[in-house]
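A.B. asks: quick check, what structure comes out for this input:
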Amino acid sequence: MQHIDLVPTILDSLKLPAKPGLRGRSLVPLFTGNTIPEQGLYAEALYSRYHFGWSELFSLTDARYAFIRAPRDELYDLQQDAGERRNLVSERESTHLAMRSALERLTAGTRIDAPGDVSAEARERLRALGYVGVSPSPAASAPAALPDPKDKVQVLERYRAAIALVRQGKFDDALSNFRAIVADNPMMADVWSEIGGLALRLGRSEEALAAYRRLVEVAPHDPAALISVADTLLLLGRLDEARAQAALAAETAPANDARWRAKAHQTLAMIALARHDERGARAEAQLAHETDPTLPMPQYVEGLIRYNAGRFDAAAPFFEEALKSSAARTVQMPELRYYLGDALARLERYSEAEPPLTEEVRLFPHDLRARAALAMLYRATGRGDASDRAVDEIVRVAPTAEGRALAGKLRRMFRNQ
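C.D. replies: Purely as a prediction, here's the structure:
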């Protein structure tokens, strides 16, 4: 049984006609004690193409042979070589051709499901924003023209080693490793994303911006790339540029990708707030909510407007409503719990403020503002040891100039109290 057999089986069991193009087979005869013809097991691996810029892989396995279609095909005799160590393509040409033909018949009439094609208009707008090296759609490149994943095993191991360094808190070493990888493999979108995120954690916003811009060029079909550029420009205070990037993301994100279209409008709302454009912020917040009804941006923005005006008592109910509305979301909103907790703490409602701040730190451990707010709450409620530990944690999770500066500021403030 294969995954591709599920839909034909369900349709058959419901007495519905099979849809054209389905590659599986119905298993209903097996339920009544009958048999079905033996069929090879089909598999595909597309991650390497869309995330690393390498060729995709397709395979077909029968009772004896495993065949992998790649830039350089592979064929293994499972009866004599279960570990698939000896490639027999050159030795068993007839079997190779038969397996390849069977695989091609199985996939005939189907196309690779690309993440999304980038229209000519969108490409022109990307170029107008300065993206001069925008890559073609991932589905546009012939597999034979792409690197064979089996030639990139060492690169993948270097990538995993760099990820391990991040987990160990060795950020500078990890960043150096990631940069070495893309120097030789510039189409690895995931690595550019890692560089951008890590540079932000290290407080190197300009470096992060450059990495995210490169990500857009490598993966223009990915709306997260443009939004990352917009968010970083917002952080840098370059609001006009940020708005242009986020607006393009909102317009070009696939119609069926509600999450990222909503995120684009969320970013546009935050840019409007930074420009003191409350009307624009409310409009973008509503668009975000209409795109993704689980995203409580209207309440969040109303809370931020009041929070920024120092009206913490008026802001807290909106944050509480937003938190309640977003409880069922798989991807939670960063900073929502921070703003709720900080507003309550400023009102000296410490017992109410502690749970959302604690939860913010749990969900987003690199949110330094939430950690600082929690340290101040502990100090205000007479828990000096807990406050000291919270400050120490800031340096542990952010062993950067920013983290050390924040911890030092808190320690000086606590000493002077």
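A.B. asks: going by C-alpha atoms from here, please, whenever you check contacts or count neighbours.
C.D. replies: Noted.
A.B. asks: neighbours around Leu11, how many?
C.D. replies: Residues lying near Leu11 (other Cα atoms under 10 Å) number 15.
A.B. asks: could you pull up the residues touching it?
C.D. replies: 17-18 (Cα atoms under 8 Å, 6 or more residues apart in numbering).
A.B. asks: that one: which element?
C.D. replies: Counting by DSSP states H and E, the element that carries Leu11 is helix 6-13.
A.B. asks: buried residues in that helix?
C.D. replies: Buried residues in helix 6-13, defined by neighbour count with 16 or more other Cα atoms under 10 Å: 7-9, 12.
A.B. asks: distance between the helix or strand harbouring Ser176 and the chain's centre?
C.D. replies: Taking DSSP H and E as the criterion, Ser176 maps to helix 171-184. Relative to its chain's centre, helix 171-184 lies at 19 Å (Cα atoms, centre = their mean, to the nearest Å).
A.B. asks: so which elements touch that helix?
C.D. replies: Helix 171-184 sits against helix 153-167, helix 189-201, with contacts defined as 3 or more Cα pairs under 8 Å, 6 or more residues apart in numbering; DSSP states H and E.
A.B. asks: out of the buried residues of helix 6-13, who's nearest Ala253?
C.D. replies: The nearest member of the buried residues of helix 6-13 to Ala253, counting by Cα to Cα, is Val7 at 28.4 Å.
A.B. asks: following up with a second sequence; could you model it the same way so I can compare the two?
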Amino acid sequence: MFRSTVRLASFVIFILTLSAGSFAATKPNIILITLGSVRADHVGFLDTKHPTTNLDELAKHSIIFEHAYAQAPLTVVSDATILSGTYPQTHGTTELGSPLSAGIPWLPEVLHSRGYQTGAFVGSTLLDPKSGFAPGFDRGFDTYDATDRTTQMTHAVAWVTQKHAPFFVWVNIVLPGSSAYSAAVSSLDGAVGKLVNTLRVQKLFDDAIIVVTADHGEGLGAHGEDTHGVFLYDETIRVPLLLKLSGNQLAGKRIPTQVRTLDVAPTALEGAGIPVPSQMQGQSLLRIAKATTNTDLPVYSRSDFPQQAFGWSALESWRTGKYLYVRAPKPELYDLSTDPGATHNLAQTSKAILQTLASQLDGFDAHFSRGKNSEAQLTSSEMQKLASLGYVGLQKTPSSNTAADGIDPKDAIAIANQTLAAISDLQQGKVDKAIAGFQQAPIKQANIYLAQYGLGRGLAQKQRYAEAVEHLHKAIELQPDSTGANFEIGRALLKAGDLNTAAVHLEIAANRLPEFSEVHALLAEAYGKLGRKDDASRERAKATQGRGKP
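C.D. replies: Have a look, this model is predicted:
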């Protein structure tokens, strides 16, 4: 009897094991590729003047969404929307290092809970939680590899090759900064081809779900914007979007319907047969792809960057039907059916239409402000600490959802271009050139957080710590919620020997970025020199834990 029971139990376990394996095999692998700064009109499957061989080949096996729009023209903010299926004002992530809220749905976390192995391979320091940027982005990932662009794809290919189904991999590919734009997009296209070819060789392509989109586009001088981050016109907001389904369903179908990158996460989940969390605010595009009629989704986009970086007005846009409405101190209205380049502002001549769209945007703002995730801001005690250090007139980031007050970015875009060019020089290691750029008029005369922050960082890199502290101090007065400014001034003060003041700023940064190894290491150094041995030991342990994360 006992032996019979054992045999029966063994048989049941065997059957269950087979069933589990069969169930796992039915889950499609999911590959999400986000392209950095790629305009919709610079990929071949949307504009034949700009062929992209590998993307165009993938498009033959995919559903092509011809009018897809990002919800923000900034990498961290937009990718947070893509991975969470929530609007920027909901997930609260900003370019200031605001952590991703624990309550926000997160695609890798959902998939991990359903048995997926998860990996991320990002080629930008902006998406590296351990560098103080994109805090919380590594949630739900077994592997989060933020390496440089040249080795990123090699790591991604190796991971995909070694993993067993089902897996989810996010690969963020950035443009090489030293190339002309079209050449840079071609280089990026080659990287996509390398990954897709690996999937084919491993016989993983046909059954996989593959999503390709971009975080945002690039201004390239249109509307006066050289790069991105400020305006909400098509050149920076309209992006490519391909959806390859398991079995290559609906391959080659073109969808003219207006859709959002907000919809990527719900689409991936529904494609895998996984329930979409109710907190996600996008909707699956599968129903739109299979529909026989086209119904545009209204598209909301916003940029808080002009406000946070420059102290100007934020911007919001609302696309519905044939119109684009931009909420700004000087409102804008465009009929994109006759004016696709958005060059003829109808705000003064079509006031009834303007008011209708403004009312629709008011309703949207009112709805999505309820339960809004408040961006991480300094506590009252932290503000008091800063005040005790001599900071005056601290200007906290406005929490208003509206974008109609302050300087209109249209009137100051030249200053933004100059400042961002200097930031780019700093990121490329051209420190002397960057410092000279920040000190040029009219940047030098303007009260701009980003310029003060960038100049402070540059001076610190040249070991001109006293000057660096002066400018970083001003940056914090303009934007006390900036995690980066508090970290940078803490590091500069530590180098200059002002240990107590350094500790205050590093404590603020460490509180905001608990997984950022370097801030804990610097804080441990400050505490050690101050004789606070227990505190130093605690921070050293945190620094080691951070470095040990995958």
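A.B. asks: one step back: I'd like the helices and strands packed on helix 171-184 of the first structure as CSV, with distance to Ser135 of the first structure and mean neighbour count appended.
C.D. replies: Output for those, formatted as CSV (distance: least, Cα to Cα, whole Å; neighbours: other Cα atoms under 10 Å):
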stretch, distance to Ser135 of the first structure, mean neighbour count
helix 153-167, 21, 15
helix 189-201, 11, 22
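A.B. asks: as TSV, the ones you listed with distance to Val132 of the first structure would be great.
C.D. replies: Putting those into TSV (distance: least, Cα to Cα, whole Å) gives the following:
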stretch	distance to Val132 of the first structure
helix 153-167	27
helix 189-201	17
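A.B. asks: mean deviation, the helix holding Ser176 of the first structure versus the second structure?
C.D. replies: Following the fit onto the second structure, the mean deviation recorded for helix 171-184 of the first structure is 4.6 Å by mean Cα distance after the TM-score superposition for the first structure.
A.B. asks: which parts of that helix are buried?
C.D. replies: 171, 174-175, 177-179, 181-182.
A.B. asks: before we move on, what about stretch 470-477 of the second structure?
C.D. replies: In stretch 470-477 of the second structure, counting by 16+ other Cα under 10 Å, buried: 471-477.
A.B. asks: repeat for stretch 275-289 of the second structure
C.D. replies: 276-277, 280-286, 288-289.
A.B. asks: next one: stretch 192-201 of the second structure
C.D. replies: Buried-residue list, stretch 192-201 of the second structure, by 16+ other Cα under 10 Å: 192-193, 195-199.
A.B. asks: so which bit of the first structure is that stretch matched to?
C.D. replies: With TM-score structural alignment applied, stretch 192-201 of the second structure matches no range in the first structure.
A.B. asks: before we move on, what about stretch 494-502 of the second structure?
C.D. replies: Counting by TM-score structural alignment, stretch 494-502 of the second structure corresponds to 234-242 in the first structure.
A.B. asks: can you give me the end-to-end span of that stretch?
C.D. replies: 6 Å (Cα to Cα, to the nearest Å).
A.B. asks: quick one: Pro256 of the second structure and Phe65 touch, right?
C.D. replies: Yes: in this structure, Pro256 of the second structure is within contact of Phe65 by Cα atoms under 8 Å, at 6.4 Å.
A.B. asks: show me which of these two is the more surrounded one.
C.D. replies: Phe65 (24 against 15).
A.B. asks: which strand or helix spans His51 of the first structure?
C.D. replies: Counting by DSSP H and E, His51 of the first structure is part of helix 47-52.
A.B. asks: before we move on, back to that, out of the buried residues of stretch 192-201 of the second structure, which two sit at the greatest distance?
C.D. replies: Among these, Val192 and Leu199 lie farthest apart (Cα to Cα), at 10.9 Å.
A.B. asks: what does the very next helix or strand once past the helix holding Leu11 of the first structure rub up against?
C.D. replies: Next in sequence after helix 6-13 of the first structure, counting helices and strands by DSSP H and E, comes helix 28-31. With contacts defined as Cα under 8 Å, 6+ apart, helix 28-31 of the first structure is touched by 9, 12-13, 35-36.
A.B. asks: and helix 28-31 of the first structure against the second structure, how far off on average?
C.D. replies: Mean for helix 28-31 of the first structure is 3.4 Å (mean Cα distance after the TM-score superposition for the first structure).
A.B. asks: contacts for the lengthiest helix in the first structure next, please.
C.D. replies: Looking across the first structure with DSSP state H, the single longest helix is helix 258-274. Under the criterion Cα under 8 Å, 6+ apart, residues 223-224, 227, 230-231, 234, 239, 242-243, 246-247, 249-251, 253-255, 278, 280-285, 287-289, 291-292, 295, 297, 301, 305 lie in contact with helix 258-274 of the first structure.
A.B. asks: what is the end-to-end distance of stretch 32-42 of the first structure?
C.D. replies: 25 Å.
A.B. asks: JSON lines for the contacts of helix 28-31 of the first structure, including distance to Thr95 of the first structure?
C.D. replies: Putting these into JSON lines (distance: Cα to Cα, whole Å) gives the following:
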{"residue": "Thr9", "distance to Thr95 of the first structure": "30"}
{"residue": "Asp12", "distance to Thr95 of the first structure": "33"}
{"residue": "Ser13", "distance to Thr95 of the first structure": "36"}
{"residue": "Thr35", "distance to Thr95 of the first structure": "26"}
{"residue": "Ile36", "distance to Thr95 of the first structure": "24"}
